[in-house]
Each structure stands twice: as structure tokens, then as C-alpha cells.
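Undergrad: here's a sequence, model it:
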Amino acid sequence: MLAKWWWRFKTEKDGLWRRVVWAIHHNSRGWKDIPTKVSIPGPWKSITSIRSILLQAGLDLEKATSAELGNGKNICFWLDCWAGNEPFYVMFPELFRAEKHKGCLVQDRLVTNGPNLIFSWAWLTPELGDIEADQLNQVVGLICGSSGLNMSSGMDRWQWTLDGGGSFSVASIKKTLSSVNRVRPGKAFEWNNWVPKKVGIVAWRAEMERLPTRCALAARSIPVNDRTCIMCGSYDESSEHLLVSCQFAQMVWQNIALWCSIPPIIAFDLKDMLTLHEVCTVSGKKKKVLHAVILVAIWSIWKSRNEAVFQQKSPNMTKTLDEIKAMAYLWVKNRSRSMTLTWEDWSKFKI
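TA: Down below sits the predicted model:
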């Protein structure tokens, strides 16, 4: 997703956001097609730093974009790659230093006269030196000798070379990276599109111990007066304790086991709970429903915990179970498009 902003910075020359970024990060003493000032923290610094990370996987964002010349109104003459393997400011640095308007567009330097191209230059000095003159001849030769280079009245087109369609897509980067020999986690978190993302995110963060439990806050040097679990008052509150081994959570899981007609749930950690649907002897569709119920239960327990902490509400087992059944029913029924699913069948877990 960060790489997408490289594509947008290249293709949206008139965008207000691009002009703001250019005004903040451009340095006239060190020209770059995508500028960044490392001394300025923020999202743009993270966006530009993604290139070095992708280079380790053999993916160069600067070479993944190419321009097809049209009217020259959306391509920078010096800063964009359009008539060679690299931008002209990289290939001909001495000549670029002699340029008066370094951010000029192709239409500012090229004019069509029938089949011929007429160059319009603007230099800082009346005459060029020998090195600059030699590089100028190379630029002219490169442009005139480029096969397929034809200036027209049509719009300039930008091509994303990693995708056959020519337009940027996150999937194309993902596909490219998947071919690189990278270390992958043994078990990736399993998402379920039958529940909202906010529900899955709670379980995803809990598995990584990223929920702001009292133990997690204390580990981040945030003052916590009492680390004891507010739901049971017996042990320190971590994600694993709160959602698995806490007395309140265990009562929730055993009631869910009775409702779903599965063996009593015995889980030693949160991963056991998140993979419970895989080991239960239920049908394919029922597996996904059970997984959705587990995610909703984790979300509801966390919600009950927050109500106890911030609203001083006493944990209510009946309310939590009713909420799990009702919310899971509404989400599964509407998101799975199982219009024949009735509340009566759901209450008996007849899927």
C-alpha cells in the first residue's frame, strides 16, 4: 500500500497533495524524482523508505514505472524515465545542472513540426561547456533514435510494468514478492469474511499480545496500578489469560461448546482456541460458522472487559452469551447470504 504512493506521485502531477509534498521535501541542491528529507519524520518518510525494503526482494519501484509519450503534459523531461532506461537527470548530471527549469515537462522542451521534433532549451549560461555539449548531443540522439517515440496530441500514459494491464495494483507487488524466497510464519492468522473486520482484528491483535491489557500496558512502561484481571480478580491480566484461562472466559467457552454440540473446549493458549474449528468433526460450512462464533466470542469478552474497566459494569455471563449468539447470527446470516437460516435453527445450532 505504501508503494502505491510512488505510483501516484509519478502519475498525478497536478495533485494538490503532490505539490505540498514537493514543497516540503524538495531540496534544490540534491534533485530527486521522488524527494524526501530524512530530517522530517512522518508518513512520507515511511513511504519513500519502502523502496530500499523492496530492493532486497529484487523489486525496484523506480524501474517498475515507465511513461509512454503523448502530449508531454504529464511527464517531466529530466526527472521521469521516458526515453531511456533511467531519467535524464541521472544519465546526464552535468547537462542537468545547466538546465534553468529543472522540473520542466516534456512539452516545454519538445515541439512537433509535422514528422519532426523541435527542441526548445533553456540554459543557465549562454554557452555550454564541452562536457555539457557532448551530453546534449547524446540526449538528442537518444530521443530521436528511440523506437516508438512519437509525440502526439493524446494524453501521456504511465505503465506499471509488473502488471499486464499497465495499471498499478497491490496484487502485482504481492505476486512478485511471493516468488522471492522469504521466511514465512508457520501459521498465518485466519480471517473470516462472515464477521466484520473489527471482530477479527481483536483476535488478531490478541494472538500477538497486542491488545492493551494491563500486562501489555505495563510492559510498555505505562503506569498500571493493578495488573489483576478485572473479570476474575485472581491472576494478572494478559490476552491469553483474559480470553482463555480466566474463569469468566472458561464459562463462556463451555456454554458455547454445549450450544454448538461439540466436545468440552480444552485450550492451553489462544492459538488452540483459534484453531478449534479445524479439529472439530463438523462439516465444511459448519467449520466456518464455528470459527465465526469463536471470533465473535473473543470480541464480546474483550468488549465486556472494557465495559467493566471504563464503565464500572459488573461482568454479566448471560448478557455476554446472548450478545455472542445474537451478533453472530446477524453477521453470519447476512454475510454468508444464508437467507434460510432462522433464529430457531440458530438457537439449536442447526446449520
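Undergrad: all contacts plus neighbour counts: C-alpha atoms, from now on.
TA: Will do.
Undergrad: what is the neighbour count of Asn192?
TA: 15 (other CA atoms under 10 Å).
Undergrad: hmm, it is touching Leu290, no?
TA: No: here Asn192 lies out of contact with Leu290, judged by CA atoms under 8 Å, at a distance of 10.5 Å.
Undergrad: sequence B follows; please return its structure for comparison with A:
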Amino acid sequence: MKWRWRLLNSEEVGLWKEVLVAKYGVHILNSAVWSTRLNSHLTSLWWKDICDLENCVESKNWVAEMFSRSIGNGASTCFWSDLWIGDSLLYVKFPRLFSLSLQKEAKVRELVSVEGGKYNWNFIWRRRLFIWEEENVAQLVTFLANVRLSMAEDKWRWVVDAEGSFSVKSAYDVFFKEIVIGTNLPFFEANIFSNIWESPAPSKVVAFSWQLLHDRVPTKENLRLRGVLPRNSDGFCVGCGVICESTFHLFLHCKVALVVWYENFKWLGVVIVIPANLFVLFDCLSEAAKSKKSRKGFRLVWHSVIWSIWRARNNHIFKNVASDPLEIVEAAKVLSWRWSADRMHISPCLFYEWVWDPNICFNN
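TA: Here you go, the predicted model:
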């Protein structure tokens, strides 16, 4: 979308634009709708992706609705296929008239004449119109009654921005609403999902936690469900070797995970019973904190424990290196310490005074 905007924006100049115009035609600078132009099979994958933007949303041309024209003299605005009046394209609003028109590529200026301050619209049809079609023409002329041209040049606008300027963020927000069907999560779970992104843990760890809460991490059970592992494979957890390695077992109920969590609770000074799922565990740790600073720290520890368990599991499978539960505990402590030192705007010693003895902290 940013490339489409740069092509339409007359202030953008450069050799790259001249090359694209020479190869694909001048219409790429003047029109937001390219669906009527057939592209050669020799076009690059990059160019095909730019062209395919119009087909991203089912049943409508999403690109055409995002770009509108601020009408000036009307010399460079397509009457039918540019969004320059109203909230939809004229060929969409009056499809019958568009099919009959012999001026499908005409500009606004080419279809209007001004006599004594009165605007007359000059349409050419491929046959005589039926009475009901003439009524459509009357509706179209009424719709155009307030159009006034000026001496200024026509300009493109990004419709979702008040100032008409394009941004990738605004395009993402609009496109997300168009193609993503949101899940109706319970308020409790939705609140947890919003809070995990506020953690000072590294972004890859937070993203992993988000996948984990959606049960989308590649545990043996998930790999078997997706056909990556054979159905008849044992899929046992590497920690206990008895129960199938599901998400909740690996991170909550395995004997290794239980030791890791309880040792970290002891370190934090929190008394807790392992809950049924990771959502409740995250919430319990957040509620156990006595201040905003410590809440951030507890959540950081939650992420570090999750990440340490996953790394220990992968080391066991791929490197044949088994980790003692207490080694995982220490790894989680070290990780949370490093993350707090790197990513939080406070001294790590001040941050950890609620979990470590000040003398030990000083010596370290």
C-alpha cells in the first residue's frame, strides 16, 4: 500500500517511477484501480503483490475505497473509477450506466462543460436508453449537482486520515478490521492478553507467551494434531516421560514444571497453588504484587520461567542435554535479572530488593 501511495503521490519523483511507467503504463500514476488492466505473466513477484492488493478483501476493491481524489480542475480524475464524490465509486453506485458508457476512461473535466456558471454533463451511451435508465441518468446528474471545479490540480487523499496523509499503521488498522475475524474471548482472558504485551520481557518472548496462551506452540501433541509427527508416536513429555506433552502439562503440571514454579514462588515470597491454566497463573502473580513496580517484576518472572522451561525442553530434545529443575529455576532468575537490567529504567538491585537479600545482591 505504501508503494501504491508513492506511485499516486505526485511529489514522489525518481528513476524508479519512470522505469515502472515505461514497463506497466502511465495509468499506475493516475488511477487507484488497476483491475481492468491485465498484467503480463512476465511481471515480477513484487509487482504482482502490489496489483493483488485489490483482491485482498472479498467482494470489493479495498484499495479503491482507501484512496479518494480532492477535486480541483478535474483534469486527472477518472469520472467512473476514482473515488472523488460520495463514499463509493460511481461505477459501483451506477453499474448499469457504467456498462452502457462509451467514456469509461474519461476524466471529470472531459465530461462537463460550463455555460454561464451552469454545469452541463455530456455523457455518450452505446445505445438509446430505456426510460428507467434515463431515470438513473437523472439521479446521477442530481448527485453531481454540487460539483464545482477550480484551477487547482487534483490530489490524492488517504481517506482514513483527517489530513489525507498515508501511514502504514492506519493501513494496517483498516485492513485488520476487514480480514480478521475476531474471537469473542471472555473478558478475563482478553484482559490477560492485553497485559502480557506490557511486560518488559523481550518481544520474541512476549510473542511466544501470546502463542502459548493460544495453545499454538509446537508441543508434541500439537505437532501430532497437525500431522508433523505420526499419529502412533508416543509424544511423551521429556520431563516426566509418562504423560503426553501438551501445552498445559509441559508448562504447568509436569513434575519438572511444578518444581520450577514452586521454587520461583518461594523466591518471590508468594504462596500459591498451581491453578488449572496459565491465564489464572499470570493473573495470580499480578495480583500478588504489592506495587506497580513489583507487578511488572512478577510478570517478568512469569515470562522468564515460561521461556526457561521451553529452552530446557528443546535442549533435551535437540541437543540431548537434560536440565535439572533447579538449573531451570536459576536460569529463570538470571534471565529475569538480565531483562530487568536491559529493559527497565530502574536499577536491578532496587528492583530485586523485594526478592533477594541486599547483601547477596550487592555481592553479585
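Undergrad: quick one, helices of the stretch 201-350 of structure 1?
TA: For the stretch 201-350 of structure 1, applying DSSP state H, counting those that start in this stretch gives helices covering 214-219, 239-240, 247-260, 270-274, 276-279, 284-310, 317-335, 343-347.
Undergrad: in structure 2, what stretch matches the third one?
TA: Going back to what we said before, that points to helix 247-260 of structure 1. With TM-score structural alignment applied, helix 247-260 of structure 1 matches the range 255-268 in structure 2.
Undergrad: ok, the longest one next?
TA: Under TM-score structural alignment, the match for helix 284-310 of structure 1 in structure 2 covers residues 292-318.
Undergrad: Thr219 of structure 2 maps to what in structure 1?
TA: In structure 1, the residue matched to Thr219 of structure 2 (TM-score structural alignment) is Thr213.
Undergrad: from Leu2 of structure 1, how far out is Val183 of structure 1?
TA: Val183 of structure 1 sits at a distance of 21 Å from Leu2 of structure 1 (criterion: CA to CA, to the nearest Å).
Undergrad: can you pick out the residue with more neighbours from those two?
TA: The residue with more neighbours, out of Val183 of structure 1 and Leu2, is Leu2; 15 against 6, by other CA under 10 Å.
Undergrad: so the more buried one touches Ile50, yeah?
TA: Yes: the criterion here is CA under 8 Å, and Leu2 of structure 1 meets it with Ile50 at 6.9 Å.
Undergrad: which neighbours do these two share?
TA: Residues touching both Leu2 of structure 1 and Ile50 (CA atoms under 8 Å, 6 or more residues apart in numbering): none.
Undergrad: alignment lookup: Pro87 of structure 1 to structure 2.
TA: Counting by TM-score structural alignment, the partner of Pro87 of structure 1 is Leu89.
Undergrad: my read: its match touches Pro95, true?
TA: No: assessed by CA under 8 Å, Leu89 of structure 2 is found out of contact with Pro95, at 9.7 Å.
Undergrad: the two - which one has more neighbours?
TA: Higher neighbour count among Leu89 of structure 2 and Pro95: Leu89, with 20 against 13, using other CA under 10 Å.
Undergrad: need the contact list for the closest residue to that one other than its chain neighbours.
TA: Closest residue to Leu89 of structure 2 apart from its sequence neighbours, by CA to CA, 6 or more residues apart in numbering: Leu83 at 5.1 Å. For Leu83 of structure 2, the contact set (CA under 8 Å, 6+ apart) comprises Ala64, Glu65, Phe67, Ser68, Arg69, Leu89, Leu90.
Undergrad: now the strands for the stretch 1-150 of structure 2?
TA: Listed in chain order, the strands of the stretch 1-150 of structure 2 (DSSP state E, counting those that start in this stretch) span 67-70, 112-115, 118-121.
Undergrad: helices or strands up against the second one?
TA: For strand 112-115 of structure 2, the contact count by 3 or more CA pairs under 8 Å, 6 or more residues apart in numbering; DSSP states H and E identifies strand 118-121 as packing neighbours.
Undergrad: the strand it packs on vs structure 1, average offset?
TA: Strand 118-121 of structure 2, aligned to structure 1 and superposed, deviates on average by 7.9 Å (mean CA distance after the TM-score superposition for structure 1).
Undergrad: and the contacts of that strand?
TA: For strand 118-121 of structure 2, contacts defined as CA under 8 Å, 6+ apart pick out Leu111, Val112, Ser113, Val114, Val141.
Undergrad: please pick the buried ones from the residues you listed.
TA: Among these, the ones that count as buried by 16 or more other CA atoms under 10 Å are Leu111, Val112.
Undergrad: would you turn the contacts of strand 118-121 of structure 2 into CSV with distance to Val21 of structure 2?
TA: As requested, the contacts of strand 118-121 of structure 2 are arranged in CSV below (distance: CA to CA, whole Å):
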residue, distance to Val21 of structure 2
Leu111, 26
Val112, 29
Ser113, 31
Val114, 33
Val141, 35
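Undergrad: mind picking the two most distant members of the contacts of strand 118-121 of structure 2?
TA: Put simply, by CA to CA the two of those set farthest apart are Val114 and Val141, 14.2 Å from each other.
Undergrad: so what's the residue count around Val205 of structure 2?
TA: Burial of Val205 of structure 2 is recorded as 16 neighbouring residues (other CA under 10 Å).
Undergrad: map it onto structure 1.
TA: Under the alignment (TM-score structural alignment), Val205 of structure 2 pairs with Val199 in structure 1.
Undergrad: so what does Met327 of structure 1 match up with in structure 2?
TA: Aligned by TM-score structural alignment, Met327 of structure 1 pairs with Leu335 of structure 2.
Undergrad: fine by me, thanks again.
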